[in-house]
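> okay, predicted coordinates and the sequence, questions at the end:
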Amino acid sequence: MRFVITRSFHRFRLLAVFALLALGAGSALAEVPAVVQSKLSRGINLSFWFANRDNPKIEPRLFWPDRSDLAQLRSIGFRHVRIPLERAWIADPRDPSKIDPAHADEFARAVELVAANQLLAVVTLTTTTDDLDRMLTDKPWRDTVAALWWSLARQLSARVPADKLVFEVINEPATENAAASVALMQTLAGAVRDAAPRHTIVVAGHKYSSVDELVTLKPFLDTNLVYSFHFYEPMNFTHQGAWWGWPMWAKLRGLPYPSTEALVAPLLASLDADAQPHARYYGQQEWNRGKLAAILDKVAQWQAQNGVPVWCSEFGAVKTNTAPASRQAWLRDTRTLLEQRRIPWTHFDFSQHMGIVDGAQGERVWDRGALEALGLGAPRSN
């Protein structure tokens, strides 16, 4: 059965279960076009370009890429960019099942600019925790978002061909309920598939789409899907200094990678008393290349068992509270471990707390140590 829609009271209504994407046996790896798989090999997240548009702290010249930035990204070796797109911003405020015409055109022109710079664009729908919870628990709202996706995918696929554009239906469906997450993925992916039959679609596991969630996912029947995961292990290292999430992260700083109890011990006196046990335990865990490899082996095994393509769509480390040498060592180990397992990757992020650039458009300062750790070339001089 195909995705069927009709107009009623000036909005799209979903009328069918997306049997096309019902759970079942995995599909062959070759079903995802070879050119898409090649371009997914290494990429960068552009996290603040079309998300947080109402946040006055997101100054465009600092956080948005321009034409020169995109050309630079391609020249140093990136093959794709991942663009989170905020649901509330792209939706028509009068009817959330439709796209806002002006915003949709602005976004389409940005995707066309990416394609013009020979980069694959991966469009990723993102939203608030409350909105995600509503999608997961409220079927009419889930159908409304699917109708929005249908309209967006139809417009974008008409302007950008399948070898230059991929659709990722939702970013991090933050729920413990794996079945609800699968239902959301199926509904949204079904809408996209009907609107864009030839374009590749990305789905992921529940919660924060980590390795453990990926390996519990049963592949769908659709043959042109990529399965993504995020990798931030160990979180106390990659998120030290983070002002979001667990409050303890903001109190951690200077944790080394690799870690041993002896390396961490001199740092303890400089940390808040309540942070010291967490830092001490991090040292005792002895995080190193072998420990990261054991986690990523789970992904390689799952991929081999199911015969479907996987992709690490986020990995990175906060640079504010981390010694550059430790951050570069972690990036190098993670990147090379992914490549050894033939898992494509996307660094998080372009700018800001995990970024590879500082400064405004036209005055970028590139993190050459991070670029080297990612196996990329040196940026051209401005």
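That came through fine. Values in this document were obtained by computation on a predicted structure and should not be read as measured data.

> can we go C-alpha only for contacts and neighbour counts from here?
Will do.

> and the helices in the stretch 101-250 of the chain?
Assigned by DSSP state H, counting those that start in this stretch, the helices in the stretch 101-250 of the chain fall at 101-116, 129-137, 139-159, 178-195, 211-214, 235-238.

> contacting residues around the second one?
Helix 129-137 is contacted by residues 141-142, 145, 173-175, 180-181, 183-184 when judged by Cα atoms under 8 Å, 6 or more residues apart in numbering.

> would you list those residues in JSON lines and tack on neighbour count?
Output for the contacts of helix 129-137, formatted as JSON lines (neighbours: other Cα atoms under 10 Å):
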{"residue": "Trp141", "neighbour count": "16"}
{"residue": "Arg142", "neighbour count": "23"}
{"residue": "Val145", "neighbour count": "23"}
{"residue": "Pro173", "neighbour count": "26"}
{"residue": "Ala174", "neighbour count": "19"}
{"residue": "Thr175", "neighbour count": "18"}
{"residue": "Ala180", "neighbour count": "17"}
{"residue": "Ser181", "neighbour count": "24"}
{"residue": "Ala183", "neighbour count": "20"}
{"residue": "Leu184", "neighbour count": "25"}
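
> for these, which one is nearest Lys98?
Val145 (8.7 Å; Cα to Cα).

> separation between that closest one and Ser8?
Going from Val145 to Ser8 by Cα to Cα, to the nearest Å gives 16 Å.

> if we can go back for a sec, show me which of the contacts of helix 129-137 is closest to Pro65.
Nearest member of the contacts of helix 129-137 to Pro65, counting by Cα to Cα, is Pro173, at 26.5 Å.

> this is the comparison structure:
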Amino acid sequence: MKKSLFTITLLLLMTSAFCQNKLPFTKGINMLTYFESWNKGELPNLNKHEEADFACLKNMGVEVIRLPVHFENLMEPYATGKIYDIVFERLDKVCDWAEKYQIYLVIDNHSFNSEEEDNNPPSAQFYKEHLEAVWSQVAQRYKDRSQYIIYEIINEPKGKGDVASKWVKIQQGIIDLIRQYDPERDIVVTGADFSSIDTLVKMKPYKDPHLIYTFHFYEPFIFTHQGATWVGKEMIDLEGLPFPYDKNKLPELKGNTKGSWIQWQIENEYYQTGTEKFINSRIKKAADWAKKNKVRVWAGEMGAKTWIDSKYRLAWINATRTALVKNEIPYCSWGIDGSDGFLTSDKAGLIFPDDIDKEALEAYGFTMPDKKLSEKTRINITSQKPYLVYDGLLGKGCSKICWGNINEIRKDRSYDYCFSISYPGKQSGIKLNLPNKISGILGKDPQSFSISLSVKFTDKSQEFNLNLSDADEGAELPPWNITVKIKASDYKIGEWITVEIPFSRFTESGAWSEKANKWFESQGKYDWSRLCCIYFDFDDFDNKKADTIYIDDIVIKKM
């Protein structure tokens, strides 16, 4: 009897030890451009997702969400100061939704992620100061949250500068800092040089049982990033590279790709690296290291570009997912949307879940969401529920481009964040791109809708054109505009006022096509089904305007 009890106890201990090396999730997604801001002080699209999206993701089989947060641009002073209150308020909601739907949430510090910072990274000392500032605040705020909340110290520590040589010590210091507030929270750690497998397997694990070791997987890089504009001029011209390798289907190299390092890799390595065998061997390398060191490992990013030939892209995704599952390594696809996600393309205007590419979704290991849950996420415009375009934050599915003397500022208590347009300035504008869904809604009966915005003029000389613009599809389908002029002389000066304009008041005003590089006079061809953006034109070529215009609370309403 005693021997039996001893055997059972030993088995339980062995099982417990084995389970400790397993993560409580197997697959998930990165939730992109939600808490990401590429400019200092500029708020990200914090309205991009809502609770219904989390219910949808859970139904699809998502077990973990990695949430990239550009903390460095969302602190005052930059990178080392206090995290903005509004960022924490929205992050609190995301934590609530994750816990409610029992989805693990990795708060990923995605700072220093620009091309410039990749090539010229901050010093190790600045990294240290930034990480101390971020994690002293985050750990104190979320220390009492459930174990569904996980911290990731930083995304892809740089392989240049003095960061790489000092990274192990810096990371240990941040682990110790977090443990002062949160002793048992899971923390994601990684090696330097962009979280590569090769750097990971050289690491000596830290003496902390609550760590998750991560790597990112985009191998072979020349396949997954072919055509990417941010990798270098040689990669831009590469297209049609097949996966798996097939000598008879290799593309004819052109432009900057000819004679480059990419050509060398294709001719000398790709016959080996462009195979399922190679992918499995690389992922097995990480798995073997984890087993040897009795630690948990996770592929925090994996994916291939949406513009790659779909048969090759799907073959790569399936091969990579299969290798990860075989080696018992959980993974996250790099995005729902974006260049590696599972929407139909990376173009602006697409939204989740309306524009899901079913084949890509299933290749990543997920299933289509329940129709009733999907319906709850969809954009609709009623008299009781207008569509929010901008209220200091962009509305769901919107993006923006600003030029000239345009800023986003905190002006007063009732309008914390708003656009400011300063004069003098010959050319200034705001382009608010709308989700494709909007044109479908408005196109059915455009005359029953209006646009409303809050404006504060500060000088009677001020005026601007408000345009609703079609998509630019070149000379055959120019971006026709319909326009209304809004003049300060029609309103009170120095006070916030609400301007509501029925769509019936807009008149066609021609089109400038960037693609055709040509101006088109009005032809009565405006097409509501091609509406893609709201465009504010503040041009002042005659230098007649003065002071500042403020704009906020832009909504589309059902009248």
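Alright, I've got the coordinates. Everything quoted here is computed from the prediction, not taken from an experiment.

> ok so, going back, just name the most buried of the helices of the stretch 101-250 of the first structure.
Most buried of the helices of the stretch 101-250 of the first structure by mean neighbour count (mean count of other Cα atoms under 10 Å) is helix 178-195; its value is a mean of 23.

> now it on the second structure. Mean distance?
Helix 178-195 of the first structure, aligned to the second structure and superposed, deviates on average by 1.9 Å (mean Cα distance after the TM-score superposition for the first structure).

> how far does that helix sit from the chain's center?
17 Å (Cα atoms, centre = their mean, to the nearest Å).

> who does it touch, helix- and strand-wise?
helix 129-137, helix 139-159, strand 200-204 (3 or more Cα pairs under 8 Å, 6 or more residues apart in numbering; DSSP states H and E).

> tell me which of the ones you listed lies nearest to Val192 of the first structure.
helix 139-159 (5.3 Å).

> which residue lines up with Ala139 of the second structure in the first structure?
Under the alignment by TM-score structural alignment, Ala139 of the second structure pairs with Ala153 in the first structure.

> I figured that match hits Val192, correct?
Yes - in this structure, Ala153 of the first structure is within contact of Val192 by Cα atoms under 8 Å, at 5.8 Å.

> which residues do those two both contact?
Phe167.

> could you give me the buried positions within the particular helix or strand that has Gln265 of the second structure in it?
For Gln265 of the second structure, the host element (DSSP states H and E) is helix 261-268. Using 16 or more other Cα atoms under 10 Å as the test for burial, helix 261-268 of the second structure gives 262-263, 266.

> same check on stretch 293-300 of the second structure?
Neighbour-count burial for stretch 293-300 of the second structure [16+ other Cα under 10 Å]: 294-300.

> onto which residues of the first structure does that stretch map?
Against the first structure, stretch 293-300 of the second structure falls on residues 306-313 (TM-score structural alignment).

> re the thing from before, make JSON lines from the buried residues of helix 261-268 of the second structure and add distance to Leu43 of the second structure to it.
Below are those laid out as JSON lines (distance: Cα to Cα, whole Å):
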{"residue": "Ile262", "distance to Leu43 of the second structure": "38"}
{"residue": "Gln263", "distance to Leu43 of the second structure": "41"}
{"residue": "Ile266", "distance to Leu43 of the second structure": "42"}
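
> let me know the closest of the residues you listed to Pro502 of the second structure.
Closest to Pro502 of the second structure, out of all of the buried residues of helix 261-268 of the second structure and judged by Cα to Cα, is Ile262, at 54.8 Å.

> for burial, what's the neighbour tally of the aligned partner of Ser38 of the first structure in the second structure?
Superposed on the second structure with TM-score structural alignment, Ser38 of the first structure falls opposite Pro24. Residue crowding around Pro24 of the second structure was assessed by other Cα atoms under 10 Å; the count is 13.

> try Arg380 of the first structure
By other Cα under 10 Å, neighbour count at Arg380 of the first structure equals 11.

> shouldn't it be within a helix?
No - assessed with DSSP: H, G, I helix; E, B strand; the rest coil, Arg380 of the first structure is coil; it does not lie in a helix.

> how close does it get to Trp366 of the first structure?
From Arg380 of the first structure to Trp366 of the first structure the distance is 10 Å (Cα to Cα).

> swap in Ala180 of the first structure?
Counting by Cα to Cα, the gap from Ala180 of the first structure to Trp366 of the first structure is 41 Å.

> now Trp149 of the first structure
35 Å.

> looking for the alignment partner of Ile86 of the second structure in the first structure.
Checking TM-score structural alignment: Ile86 of the second structure goes with Ala102.
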